[in-house]
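Participant: Provide a 3D model corresponding to the input given below.
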Amino acid sequence: MPSSAAFTPGPVGSFIKHHFRHFNAAAMVDAAEGYRTHLLEGGKMMVSLAGAMSTAELGLSLAEMIRQDKVHLITCTGANLEEDIFNLVAHDYYERVPNYRDLTPADEKALLDRHMNRVTDTCIPEMEAMRRIEKAILKEWMAADAAGERRFPHEFLYRLLRSGVLEQYHQIDTKNSWMIAACEKNLPIVVPGWEDSTLGNMFAAAVIRGDVKNVHTVRTGIEYMTWLARFYQEITKDCSLGMFQVGGGIAGDFPICVVPMLHQDLELEAPLWGYFCQISDSTTSYGSYSGAVPNEKITWGKLGADTPKFIVESDATIVAPLMFAYLLGW
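Facilitator: Down below sits the predicted model:
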C-alpha cells in the first residue's frame, strides 16, 4: 500500500493537525505521520514502554493499537508488564493523591502503613493488586518448576490470564488492558531486567523460601536477547522493523542493541531499524543516553543516516495517547 494512501483523521486527529504546528507539537505530528507511513509501506513496529506507563493507564489507547495490528512487538520493564494486570484486578482500590508534592514524610509513612505504594500521584494497593497476583502467579511458577519447565516472565502472565482465575477480580473493561489485548494476539514481549520488578522480587523470595527450587524456572535477560536476535532476523526478511520508544532506560536501550550485536559481534547481515521515535523529557546534559538525539545512534550502528528519526521532548503520558489516537483515527 503506498504511503500516500488517503487518511482522514478523527476528531482528536483533526484537532492535532490544526493546532499542533510548531516545536514539540509539530514534532509529534511528524512522528505520528512517520509511524503511519512506516506501516503503510509494509513495516512492522516495536513499542517500548519505560516509566510507569501501565499505571498511567496507557492501555486505554495501546490496547486498541495492538488489536488493530499497529504494534507487532513490545519491550517493556517488568513494572509495566505487571502493573497493567495490577490495574486490571484492583483498579477500584487505587487512590489518586493530586497534592503529592505537598506530602510530608509523615504523610508518606501513613500511606505505607495502609499498604498504599505511591507512584507520583497514584497509589497502588498492595493487598488487592500485588499480593493477589503473587498468590496466583506463585502457583504457575511452582507448577513449572515441578515439571522442569522454563518460561519467560510474559509467558507466565499469559498463562495466568488464559487460565481465567483472575476474571472474578476484573475491575476495568478488559478492552482497556493492553496485556489482555497482547495475550489475545499472542504478541511477542521482551522484558529486559525483569528482576527489577515487584514480581521479580517475589520470585526471588520464592526461591529463597524453597517454594521454587530452580532459579532458572523464569527465563530472563540474555535469553530474551538471543530470542530477539532470531526474531529480528526472521521478521526483517520480509519487512522493516521500526522502534517507537516511550521514555528511556532499559526498555529501549536493550532491544535497540540487537542490530549492532548482529553486525559487530556475530558478523551477520541484518537491516538497520527502519523507523525511530522517542518520547522523552530527558536531556543530553550529563551524558544521558535516554536524552541522546537519534543521530547519536548512527555512530553505534543502530540507525542509518536515512532512517526516519523523531524525538518529542515532552511528557509521554500526554504525547503517547495523542499519537495513538491520531493513528487510530479517533
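Participant: all contacts plus neighbour counts: C-alpha atoms, from now on.
Facilitator: Will do.
Participant: show me where the protein has helices.
Facilitator: Assigned by DSSP state H, the helices in the chain fall at 11-19, 23-40, 59-67, 78-90, 105-113, 132-147, 153-163, 178-185, 198-209, 221-235, 250-256, 258-260, 316-328.
Participant: tell me which of these is the most buried.
Facilitator: The highest mean neighbour count among these, using mean count of other CA atoms under 10 Å, belongs to helix 78-90: a mean of 24.
Participant: now the helices of the chain as TSV including distance to T283?
Facilitator: Below are the helices of the chain laid out as TSV (distance: least, CA to CA, whole Å):
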stretch	distance to T283
helix 11-19	25
helix 23-40	14
helix 59-67	26
helix 78-90	23
helix 105-113	29
helix 132-147	36
helix 153-163	31
helix 178-185	29
helix 198-209	28
helix 221-235	27
helix 250-256	16
helix 258-260	24
helix 316-328	14
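Participant: skipping adjacent residues, who's closest to F20 in space?
Facilitator: Spatial nearest neighbour of F20, chain neighbours left out: A26 (5.3 Å); criterion: CA to CA, 6 or more residues apart in numbering.
Participant: now the other sequence, so there's something to compare against:
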Amino acid sequence: MSTTPISDFLRHNFRHFNAAAMIDASDAYVRHLENNGKMMITLAGAMSTAELGISLAEMIRQDKVQIISCTGANLEEDLFNLVAHDYYERVPHYRDLTPDDEAALLVRHMNRVTDTCIPEEEAMRRLERALVDEWTAADAAGERYFPHEFLYRILRKGVLEEYFQIDIKDSWMYAAMEKNLPIIVPGWEDSTTGNMYAAHCIQGEIKNIHTVRTGIEYMAYLAEWYIEISKTHSIGFYQIGGGIAGDFPICVVPMLHQDMQMGNVPVWGYFCQISDSTTSYGSYSGAVPNEKITWGKLEPTTPKFIVESDASIVAPLMFALILGQ
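Facilitator: Next up is the predicted model:
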C-alpha cells in the first residue's frame, strides 16, 4: 500500500489547467525549501474559520513555513475555533437565507461567515476577557507588544485551556506559538479584537492607545527580518487570496530597494497565489504575477504560479503534497 495516498492520487489525476498548476507550484515550493529557501505564507479571507489549521499547523511543525502574514480576522478566528468549536453552527443553505433569517441569527449572537456561524459569547467574549487582562497589565507596566505577541502570551500562560474544544494539533496559532513563529498582521485594527481594543481605549480602561503595536511598526519588524534572513536564504511568498495580508508584506522588497536604497537585498525567490478573483481594472487580488515584476517585487526568472480556484480546497491539497502525505 502506498505511503503517500493523497499525493499519489493528485499526481495521477491532476494533469491539466488549474490542477496541473497546483502540482507544479507544490513541486516548486518543495524545491525552494530543499535549496535552503525560507517561505512566507499569507492568509486572507476567512481561512481560520475554514479550519485551515488542520493542515497549516502541520506545515508549521515540520518547518515548511518560516513566517506568516495574516489579517487580524485570521489571527483571532483560529483561537475562536479553539475555544468555542462545539458552539459553532453550520448553515449549509446560507444562499437561501432571507433578511429575516439573518436578523434571527443576529438576535442569537451568531455571526455568520458564509456557511459558518461564530458564537459571540463562547468565542469572542472568552478571548476578549483574556486579552483585556493582558492589555491592561501591559498598559500599567508601560509595555507594548504586537497583536500576535499578546495571543502568544495568552496561549503560553494556559488561561484558555479549560475552554479548548479541538485538538491543539489542529490550531495553527498554537503551533506558531510553540515555534515562536514571526507573524505579520497588517490592518489588525480591522478585526473583532481590534474593535474590542478600541472600545477599551475609548472607555479609558487602557490609558496608552499604543500599548498594542500595529501598522508601520509591523513593516519595520518585517524589514529587519527580511534583511537578516535574505543574507543566507532565498525567501518565497505563498499567497492565499489577496488584499492586505498579501499586498502589505510583499511590498517590503520594493520599500528596501526604492525607499531605503538597499540594492543588495534579493527579491522574493518564489511566488504562488491561490485566488478565485478575476483580473480586472486595478484588482490586486486578480493581478497576474508578472505585474509584480514592474513593482520590483519579483524578477522575470522568479518561479511564478497562480492557481485560480477555491483556497479552502486547494491549500490543504498543496500542503499534503508538500508534506508528502
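Participant: can you give me the distance of the equivalent of H263 of the first structure over in the second structure to L33 of the second structure?
Facilitator: Counting by TM-score structural alignment, H263 of the first structure lines up with H257 in the second structure. Relative to L33 of the second structure, H257 of the second structure is positioned 25 Å away (CA to CA, to the nearest Å).
Participant: tell me the contacts of whichever residue in the second structure pairs up with M142 of the first structure?
Facilitator: Aligned counterpart of M142 of the first structure in the second structure: T136 (TM-score structural alignment). Taking CA atoms under 8 Å, 6 or more residues apart in numbering, we find T136 of the second structure in contact with 205-206.
Participant: my guess is G78 of the first structure contacts N201, does it?
Facilitator: No - using CA atoms under 8 Å, G78 of the first structure is not in contact with N201, being 10.5 Å away.
Participant: between the two, which contacts overlap?
Facilitator: By CA under 8 Å, 6+ apart, G78 of the first structure and N201 have these common neighbours: E195.
Participant: any idea how far F80 of the second structure is from I206 of the second structure?
Facilitator: From F80 of the second structure across to I206 of the second structure, the span is 23 Å (CA to CA).
Participant: most remote residue from the first structure's center?
Facilitator: A106 (33.4 Å; CA atoms, centre = their mean).
Participant: what separates that one from I16 of the first structure, distance-wise?
Facilitator: 43 Å.
Participant: quick one, what contacts the nearest residue to R144 of the second structure once chain neighbours are set aside?
Facilitator: Excluding its sequence neighbours, the residue lying closest to R144 of the second structure (CA to CA, 6+ apart) is T211, at 4.5 Å. T211 of the second structure makes contacts with 135, 138-139, 142-145, as judged by CA under 8 Å, 6+ apart.
Participant: now do the buried residues in stretch 287-307 of the second structure.
Facilitator: Buried residues in stretch 287-307 of the second structure, defined by neighbour count with 16 or more other CA atoms under 10 Å: 287, 289, 292, 296-299, 302-307.
Participant: now the two most distant members of those.
Facilitator: Across these, the longest distance by CA to CA is 22.0 Å; it joins G296 and V307.
Participant: neighbours of the alignment partner in the second structure of S280 of the first structure, how many?
Facilitator: By TM-score structural alignment, S280 of the first structure lines up with S275 in the second structure. The local packing of S275 of the second structure (other CA atoms under 10 Å) involves 21 other residues.
Participant: do I have it right that S275 of the second structure meets G286?
Facilitator: Yes - between S275 of the second structure and G286 there is a contact at 7.3 Å, judged by CA under 8 Å.
Participant: mind listing the shared neighbours of those two?
Facilitator: Contacts common to S275 of the second structure and G286, judged by CA under 8 Å, 6+ apart, are G242.
Participant: and V265 of the second structure, how far is that from H233 of the second structure?
Facilitator: V265 of the second structure is 11 Å from H233 of the second structure, by CA to CA.
Participant: what of I183 of the second structure?
Facilitator: When distance is defined by CA to CA, I183 of the second structure is 18 Å away from H233 of the second structure.
Participant: the more surrounded of the two?
Facilitator: Set I183 of the second structure next to H233 and count neighbours by other CA under 10 Å: I183 wins out with 25 against 18.
Participant: map that one across to the first structure for me.
Facilitator: That one, I183 of the second structure, aligns with I189 by TM-score structural alignment.
Participant: please pull up the equivalent of H18 of the first structure in the second structure.
Facilitator: Match for H18 of the first structure (TM-score structural alignment): H12.
Participant: which non-adjacent residue is nearest P303 of the second structure?
Facilitator: Spatially, and ignoring its direct neighbours in sequence, P303 of the second structure is nearest to Y270 (5.1 Å; CA to CA, 6+ apart).
Participant: kind regards, and thank you for your time.
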